[in-house]
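Chemist: Build me a model:
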Amino acid sequence: MQIAASGMKSGRRVRRNAHPYVHLLTILISSVVLLPVLALASIAFTGSGGDWPHLVTNVLPGATWTTLLLLFLVAIGTGTMGVAGAWLVVGYEFPLRRLFAWALVLPLAIPPYLAAYAFAEFFHFTGPVQGALRWLFGFTSPRDYWFPDIRSTPGAAVVLSCVLYPYVYLTSRIVFLMQGRNIADVARTLGARPAKVFWRILLPVARPAIVAGITLVLMETINDIGASEYLGVRTLTLSVFTTWLNRGSLEGAAQIAMLMLVLVVILLLAEQWARRKQRFHTGRATHLKMHPPRLRLSGAKGIAALMAVTVPVLFGFGIPLYVFGRYAARRLDQFVSPELGHALLNSVVTAGTTSLITVAVALALINAVRLARSRPIALLVRLASIGYALPGTILGLGLLFALARFDNLIDGLARAHLGVSTGLLLTGSAAAVVFACTIRFMALAEGAIRSGVEKLPPHIDEAARSLGQSPAQSAGKVLLPLLKPAILTAAVLVFVDTVKELSATILLRPFGFNTLATSVYENASRAVVADAGPAAILIILAALIPVVLLSGALMRDQEA
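Modeler: Got it, this is the predicted structure:
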């Protein structure tokens, strides 16, 4: 027995040390992900600090207050729309419920900057809303009536809330679908009224999911630059660009970016704190398929429920589609223009390359965890997935500094030893854009693939290896075919988010390199939003495909 035990221990040691490349790979990837942050910290804390007094006095107070106010308003807006929509389609029966169960996801196809451009045009003095008000009440000038200004912090909060609430809707809906209706039915049989059931029972149950969704929303809000700039909201993200471009201060921009990073860390810690000890489980797996009947709403209550789920879809998806669809219909010739063709090609190539690289790296990381089965490796893999928590501005700016230093180092060595200049190899190249998007969206790919791996039997690859297959053979012949749906999902998610990415692309793209996102941004910056119609429609169509697939999956669930 002692010999067997020692043999088992040595076997474990052999298996654990049989893949030394696993440790090297995970350390390398984690270091690359942290490279932009380390570069920013180096610039921010080793500079002269000459711009800091100006920033503290004139920039940071206003930008920080505006950012915090925007985050608060967006959290309230998305939380209200997402939770209300999720519970209505799960707990009640009303007209067109099945349609809106998936339609509520459609605003995910609209990037925030497109929504900002569309809202500004739709609610402008010459837009259809104010035009209808003047026609209805006989007004002749803006002085005759009051209309809320969309170009404000509350206006930006409305825009962002209308396109980001699906993050909260999806996470809340899952909890309500799995547990909410069962718990609510038990509470109602004990005499509790619907309002009390919702506030006292359902919200506490769904709190972890709601917090997770709102955290994702706030990450996207911090990352936004296009909507904030166009609507005139001076957030910290916008201050990074203005400090760098207008004042020519890389050090000041890095210092603001580090402040944003502190804000991101606070959000992540707040999420963990809010979700502490909040775990709920069903008693049996069969409970997932056994749901009490929904409460039927008729008359005025049914109409009110229908309106409650219609308004978010109309605002978050209908208005942008209407505005840019009308603009694109008047500029059909642009769909065959060389400029739009080049932007589309650049977007597709960049997004496709990013998807392939990101999925390959995510597979390598997940396989490393399965092979090593050690806590340090798992921690390193989680560290390699923090890129999604980094705003595109921080990521792009830090990566720009790091790549510039790398290019200067290579150029210096080449001049000293070879007598030639290599110039800028990575800085200002399409490869830098792919690099940034790979880091930023690694969490999406890793999460999608990991969810597929967790559904597999835990020892399926070991069974293959016991039949004489090597780790590489078992991965290629067993794991990859079974993970094909998860891998395709990860690739599609990364592709779509790369097509929509704006912040990092603006910072890192080479001169004359336009994507669909930057093409829309440039037209909006020149105050010719109408000319961005064709590019905007292509972005919406590219993002709409996976959103429709996701919505179809929602309709095929057991509760429908």
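Chemist: For the rest of this, base every contact and every neighbour count on C-alpha atoms.
Modeler: Fine.
Chemist: I'd like to know how many residues surround the closest residue to residue 257 other than its chain neighbours.
Modeler: Nearest non-adjacent residue to residue 257, counting by CA to CA, 6 or more residues apart in numbering: residue 394, 5.6 Å away. Per other CA atoms under 10 Å, the neighbour tally for residue 394 reads 25.
Chemist: now do residue 482
Modeler: By other CA under 10 Å, the residues close to residue 482 number 16.
Chemist: now swap in residue 158 and tell me
Modeler: 21.
Chemist: repeat for residue 241
Modeler: Count around residue 241 with other CA under 10 Å applied: 22.
Chemist: Please enumerate residues in contact with the strand or helix carrying it?
Modeler: If you go by DSSP states H and E, residue 241 is part of helix 236-245. Contacts with helix 236-245, where a contact means CA atoms under 8 Å, 6 or more residues apart in numbering, come from 59-60, 63-64, 67, 222-225, 228-229, 249-250, 252-254, 256-257, 260, 393.
Chemist: now do stretch 458-465
Modeler: So stretch 458-465 is contacted by 471, 474-475, 478-479 (CA under 8 Å, 6+ apart).
Chemist: What are the buried residues along it?
Modeler: Within stretch 458-465, the residues scored as buried using 16 or more other CA atoms under 10 Å are 461, 464-465.
Chemist: Please apply the same query to stretch 18-25.
Modeler: 22-23, 25.
Chemist: what's around residue 132, how many residues?
Modeler: 13.
Chemist: Would you state the helices of the stretch 1-150 of the chain in chain order?
Modeler: 2-17, 20-46, 52-54, 60-91, 97-103, 112-122, 128-137 (DSSP state H, counting those that start in this stretch).
Chemist: For these, state which one has the densest average packing.
Modeler: Of all the helices of the stretch 1-150 of the chain, helix 112-122 has the most neighbours on average by mean count of other CA atoms under 10 Å, namely a mean of 24.
Chemist: what is the orientation angle of it with helix 128-137?
Modeler: Angular relation of helix 112-122 and helix 128-137 on a 0 to 180 degree scale: 20 degrees, by axes from the mean of the first three to the mean of the last three CA atoms, to 10 degrees.
Chemist: Now show me the structure for the sequence below, then we'll compare the two:
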Amino acid sequence: MTETRPLAPHGRISRRHGGSWLLGTGAVLVAGACLLPMLAVLLAALTGGTDTLRHLAETVLPGYVATTLMLVGLVAAGTFALGVGAAWLVTMTRFPGVRVFEIALVLPMAFPAYVLAYAYTHLLDHPGLVQTALRAVTGWGPRDYWFPEIRSPGGAAAMLVLVLYPYVYLLARAAFMQQSAGAFLAARVLGASPWRAFWTVSLPMARPAIAGGVLLAVMETIADFGTVAYFSVQTFATGIYTSWFSMADRAAAAQLALCLLGFALLLAVLERIQRGRARFHHADRRHMAMPPAELAGLRAALAWVTCAVPVVLGFLLPVVILIVMGMGSEQNLLSSRYIGFVRNSVTLAAAAALLTLLAAICVGFYQRLRPGRVSAAAAHVARLGYAVPGGVIAVGLLVPFAALDNAVDAFMRARFDISTGLLVTGSIWLLVAAYMVRFLAAALGAYEGGQTTVHANMDAAARSLGQSPLGTLRRVHLPILTPSLLTALLIVFVDVMKELPATLIMRPFNFDTLAVQAHRLASDERLEGAAVPSLVIVAVGLLPVILICRQVGRRGR
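Modeler: I've put the predicted structure just below:
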């Protein structure tokens, strides 16, 4: 990639170039907003006293740690096996339907894990279709047989694996497609079997991409609340919510959030280290594509089944289940109540997407405009939000702003005998700010990916024609980056539609979204009713997946 020079001469920010100082201030403010929840959680946890922490350590903390680590291990192993296996088969082999599977394997990304949990509970729970049919056929009673319990850590891990393996699949497939055939063929010439050559040559070369995908899946696992809460699996995410609402113990919530924050940041550091150090290069300049192996007979059938299972279990079957459930429910999507849920969801998602995109442009363009320690630090801090679970961000924003609201109210009461109430806490805009912190990394990644296509000479040409930094951004960068900007908007929009923990904790009173409504109905065991808002969430979630599928299809040609 070509190095980009600062637009102002001698590396100095000039006010007469209209906007560089404004961009710098904006980038620093965005970074500060991303850092605020983490600092607030740290401060609240440290000032909460040791009694609460000691009580947590003696009661629930060991269980939270064990269950969270169990989920992390199961999801990491499951996403690795499914993602890498499917990526290798569709990239390095040819069998009937492989072109369809290249795209179909991405479709489960449209599902939030908690929606998948609702569908499979309706199918596999004791009163569900499968066990009811089993009892009808065999004549068994409820205690005459054993059936796997869906509401368990293993069931939660299965739901998370089915929706998160596409992270590994996409990155592993891209890595396999970029590999040259030289090393693999050399191993085959030296007598290695295809399996041994894959295990000792191709897999290590793709390890950085695979590890990055697995770590992304693990980060999503520790941030998940809807699935584990519905299955009554006690993790840090459910502990934060319980401490905040059921026990009204902010110190306990902050200390649990600090533990989860530390684990999330550790994973982010590990991902950064492995991505920065693990690199593989082709020994020659010629890139020889790997010749795909033609499969036939039993091998082709096994490959077809291997690729079909995650697609059926992760997308097709849940869609059918939800449609059947929705048809049997009494929920009317066209009622004024549901129109309100849709309006609230779209309002939050649109506002958060616009704010997040503006923040990403500010941080990303300032890093290009003034490369240096300040801009690099702002970009690094802005990316931290993706590693921080929504529940942690919610606690980190509510604690300082609740204190601010209480201080203002106390001052106004003392001076003017006026109660101001809650000015910021419980507002839509604080919730939108939480979304911005949570999903800024995704928007920034999409923006920076498009920004690499803008050559430095374009900046120089704009500068020679008298354009200010903001003028260059408006007239040169933004028109070229329109596809990347739309992609970033869409990704954040859909992520906000699916977000549950931050919305549950921070939403204003009587301001429910589709995700909250689905969670409420499912918590009341009204699964058929929960299917209706869940289907809308999945339908919206298909939009970015379609974009990804189009990119996958183009690369596969």
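Chemist: Could you tell me the TM-score of the two chains?
Modeler: In this superposition the chains share a TM-score of 0.94, using TM-score structural alignment, normalised by the length of the second structure; 548 aligned residues with a CA RMSD of 2.1 Å.
Chemist: quick one on the thing from earlier: for the helix holding residue 241 of the first structure, give me the average deviation versus the second structure.
Modeler: If you overlay the two and look at helix 236-245 of the first structure, the average distance to its match in the second structure is 1.5 Å (mean CA distance after the TM-score superposition for the first structure).
Chemist: Would it be right to say that residue 282 of the first structure lies in a helix?
Modeler: No: using DSSP: H, G, I helix; E, B strand; the rest coil, the assignment for residue 282 of the first structure is coil, not a helix.
Chemist: is it true that it touches residue 177?
Modeler: No: in this structure, residue 282 of the first structure is not within contact of residue 177 by CA atoms under 8 Å, at 11.5 Å.
Chemist: Tell me which of those two has more neighbours.
Modeler: Higher neighbour count among residue 282 of the first structure and residue 177: residue 177, with 21 against 11, using other CA under 10 Å.
Chemist: Could you measure from the nearest residue to the more buried one once chain neighbours are set aside over to residue 193 of the first structure?
Modeler: Using CA to CA, 6+ apart and skipping the chain neighbours, the partner closest in space to residue 177 of the first structure is residue 90 (6.1 Å). For residue 90 of the first structure, the distance to residue 193 of the first structure equals 17 Å [CA to CA, to the nearest Å].
Chemist: repeat for residue 461 of the first structure
Modeler: 51 Å.
Chemist: give me every residue that touches residue 280 of the first structure.
Modeler: residue 205.
Chemist: I meant to write residue 123 of the second structure there.
Modeler: Residue 123 of the second structure neighbours (CA under 8 Å, 6+ apart): 129-130, 321.
Chemist: and which of these is nearest residue 160 of the second structure?
Modeler: Distance to residue 160 of the second structure across these (CA to CA) is lowest for residue 321, with 17.8 Å.
Chemist: host element of the closest one?
Modeler: Counting by DSSP H and E, residue 321 of the second structure is found in helix 317-327.
Chemist: In the first structure, what stretch matches that helix?
Modeler: Matched against the first structure by TM-score structural alignment, helix 317-327 of the second structure falls on residues 319-329.
Chemist: and that stretch, how far from the second structure on average?
Modeler: Per aligned residue, stretch 319-329 of the first structure averages 1.6 Å (mean CA distance after the TM-score superposition for the first structure).
Chemist: Can you tell me what sits against that stretch?
Modeler: Residues contacting stretch 319-329 of the first structure (CA under 8 Å, 6+ apart): 110, 114-115, 118-119, 121-122, 530-534, 536-537.
Chemist: make it 7 Å
Modeler: With contacts defined as CA atoms under 7 Å, 6 or more residues apart in numbering, stretch 319-329 of the first structure is touched by 114-115, 118, 122, 530, 533-534, 536-537.
Chemist: Then stretch 74-81 of the second structure?
Modeler: Contacts of stretch 74-81 of the second structure (CA under 7 Å, 6+ apart): 157, 160-161, 164-165, 168, 214, 218.
Chemist: Using PyMOL, make a named selection holding only the buried ones among those.
Modeler: The buried residues among the contacts of stretch 74-81 of the second structure can be selected in PyMOL (16+ other CA under 10 Å) with this line:
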select buried, resi 157+160+161+164+165+168+214+218
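Chemist: What residues of stretch 521-537 of the second structure count as buried?
Modeler: In stretch 521-537 of the second structure, counting by 16+ other CA under 10 Å, buried: 521-523, 526-535, 537.
Chemist: so how far is residue 160 of the second structure from the residue positioned nearest the centre of the second structure?
Modeler: The C-alpha lying nearest the average C-alpha coordinate of the second structure belongs to residue 220 (CA atoms, centre = their mean; 5.6 Å). Residue 220 of the second structure sits 9 Å away from residue 160 of the second structure, going by CA to CA.
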